[in-house]
Every structure is written in structure tokens, then in C-alpha cells.
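model the following, please.
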Amino acid sequence: MRIGAAARARTGALDQLRAKPPIDEAAAAGRLASRLAKEAAKREKRQHALLAAKALKHAKAQEAAAAAAVKQKPVLTEAERKAARDARYLARKNRASS
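Purely as a prediction, here's the structure:
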């Protein structure tokens, strides 16, 4: 019984497969071209997104470098350091004598 049912199912499936119309070459070529165009557009969109992300990262790095440069204390010359030291010394001396 099960063997007969399996054989009938197999023959039915094979009959359906044989009854299926042949593949239209023009339609298949059109589908292939469409799929390739979609893949190319997707790839191009991804490239643009990667370039935009890289540009954004570069801009942020430049902005951070500029902010760090602004925060950095200016480098004093020897004379400027000596003048600042003398000013601190005088201020300390004036506080002590008051």
C-alpha cells in the first residue's frame, strides 16, 4: 500500500515536471540582467557608504586634532618662563610681607 502510494506520488511529480513549459531564454536573460544590475547598484551604494563613513571618520579626527591643538598650552620661551617665575616670586614675597 505505501509502496503503491509512493510510486503514484513519484509518477505524478514527474508528470508535473514534464508538463512544465520550457524556460523562455529571453525572460531568463532579462531576469539575469536585472539581478546583475541590482547587485551592481547595491555594490556601488555600499562603496559610497564606506567612502562617506571614511570621510566622516577623517573629519572627526581632524576636528579632534584641532580641539587638542587649541587645548594645548603655548610653549613659553626661556625669557617668558623667567618672567613668570619672577612674578610668582614677587607675589609670594608681597603676600608674606603683608
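
going forward, measure contacts between C-alpha atoms and count neighbours the same way
OK.

show me what the top helix by length along the chain is packed up against.
Scanning the chain for the longest helix, with DSSP state H as the assignment, gives helix 25-71. The helices and strands touching helix 25-71, judged by 3 or more Cα pairs under 8 Å, 6 or more residues apart in numbering; DSSP states H and E, number zero.

helix or strand right after that helix?
helix 78-97 (DSSP states H and E).

ok now that next one, how far from the chain's centre?
Relative to the mean C-alpha coordinate of its chain, helix 78-97 is positioned 54 Å out (Cα atoms, centre = their mean, to the nearest Å).

got it, and stretch 46-65?
With Cα atoms, centre = their mean as the basis, stretch 46-65 stands 9 Å off its chain's centre.

likewise stretch 73-87?
47 Å.

next, count neighbours for residue 61.
12 (other Cα atoms under 10 Å).

what's the distance between it and residue 68?
Noted for residue 61: a distance of 10 Å to residue 68, by Cα to Cα, to the nearest Å.

let's see this one next, to set against the first:
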Amino acid sequence: MKNARNNEVADRRSSSAEAKAALLNAYRAAKTAAEPAKIARQAERTVISNAHEERRVERERVKLEEQTRIVTEAAERQAAAEAVIAAETEARERAEKARIARVVDDEALRKAERDRRYANRKARQA
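Next comes the predicted model:
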């Protein structure tokens, strides 16, 4: 009887050890079987990640081109505005110089007319 009781404990221990070994072997087998799927998932993730990175780089490139275009257009508008302002200023200066020249010419004609009248009056008095 004494041996029978020990066998039960021994049986339970050996069953437990066998169950643990079976679980470990099953885990190892599942891990080995899942390895190709794991590699495939990892490759798929890498492809997706690369695609995301390419799209991000493309978005940044488009954004940079847009900013460059906006800056260029702003510079062109600024240059055009400055050219218009310069042309208006030059036209105003030319008009002012022409007006001054007319005033000087008119003044010279008035003085010449006055001098002529003065000379005529002196000639009549003499």
C-alpha cells in the first residue's frame, strides 16, 4: 500500500512534467510554424512604412514647391508694384519739370515783351 500511494504522487509529478514538456514543445512548434507568417507580416509592415515615408516626402516636396511659388509670385508682384511706382514718380517729375520750363519760358517772354515796350516808349520819347 505504501508504494501505491507514492506511485500516485509520482504519477502526478510525471504527468505534470510531461504536460509542461508537451506545452513547451507545442509552443516551440507553433513558434516555428508561425515564423514564415511573422516574416511576411514584418515585410508587409516594412513595405507600408516605406510607402508612408514616400508619401510624406512627396507631400513635403509639394509643400516646398508651393511655398517657393508663392514667394516668387509675391516678389514678382512687389517688383511690378515698384516699377509702377517708379514710372508714376518719373512721369510726375517730368510733368513738374515741363511745367517749370513753361513757367520759365512764359516769364522770359513776359520780360522780353516788357523790355520791347520799354524800348518803344524810350524811342518815342527820344
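
so after superposing, what's the score?
Scored by TM-score structural alignment, normalised by the length of structure 1, the superposition of the two chains gives a TM-score of 0.58; 79 aligned residues with a Cα RMSD of 3.6 Å.

on that earlier part again, average offset between the longest helix of structure 1 and structure 2?
Aligned to structure 2 and superposed, helix 25-71 of structure 1 gives a mean residue distance of 1.0 Å (mean Cα distance after the TM-score superposition for structure 1).

gap between that helix and the chain center?
8 Å.

could you do stretch 81-98 of structure 1 as well?
56 Å.

could you do stretch 18-32 of structure 2 as well?
Relative to the chain's own centre, stretch 18-32 of structure 2 is displaced by 56 Å; criterion: Cα atoms, centre = their mean.

next: stretch 67-76 of structure 2.
The answer for stretch 67-76 of structure 2 is 11 Å, by Cα atoms, centre = their mean.

same deal with stretch 69-87 of structure 2?
On Cα atoms, centre = their mean, the centre of stretch 69-87 of structure 2 falls 21 Å from that of its chain.

quick one: residues in contact with that stretch.
The contact list for stretch 69-87 of structure 2 (Cα atoms under 8 Å, 6 or more residues apart in numbering) is empty.

repeat the analysis, applying 10 Å as the threshold.
Around stretch 69-87 of structure 2, the neighbours that count as contacts under Cα atoms under 10 Å, 6 or more residues apart in numbering are 63-68, 88-93.

how close does the counterpart of residue 87 of structure 1 in structure 2 sit to residue 98 of structure 2?
With TM-score structural alignment as the criterion, residue 87 of structure 1 lines up with residue 91 in structure 2. Separation of residue 91 of structure 2 from residue 98 of structure 2 (Cα to Cα): 10 Å.

again with residue 54 of structure 2
Taken as Cα to Cα, the span from residue 54 of structure 2 to residue 98 of structure 2 is 65 Å.
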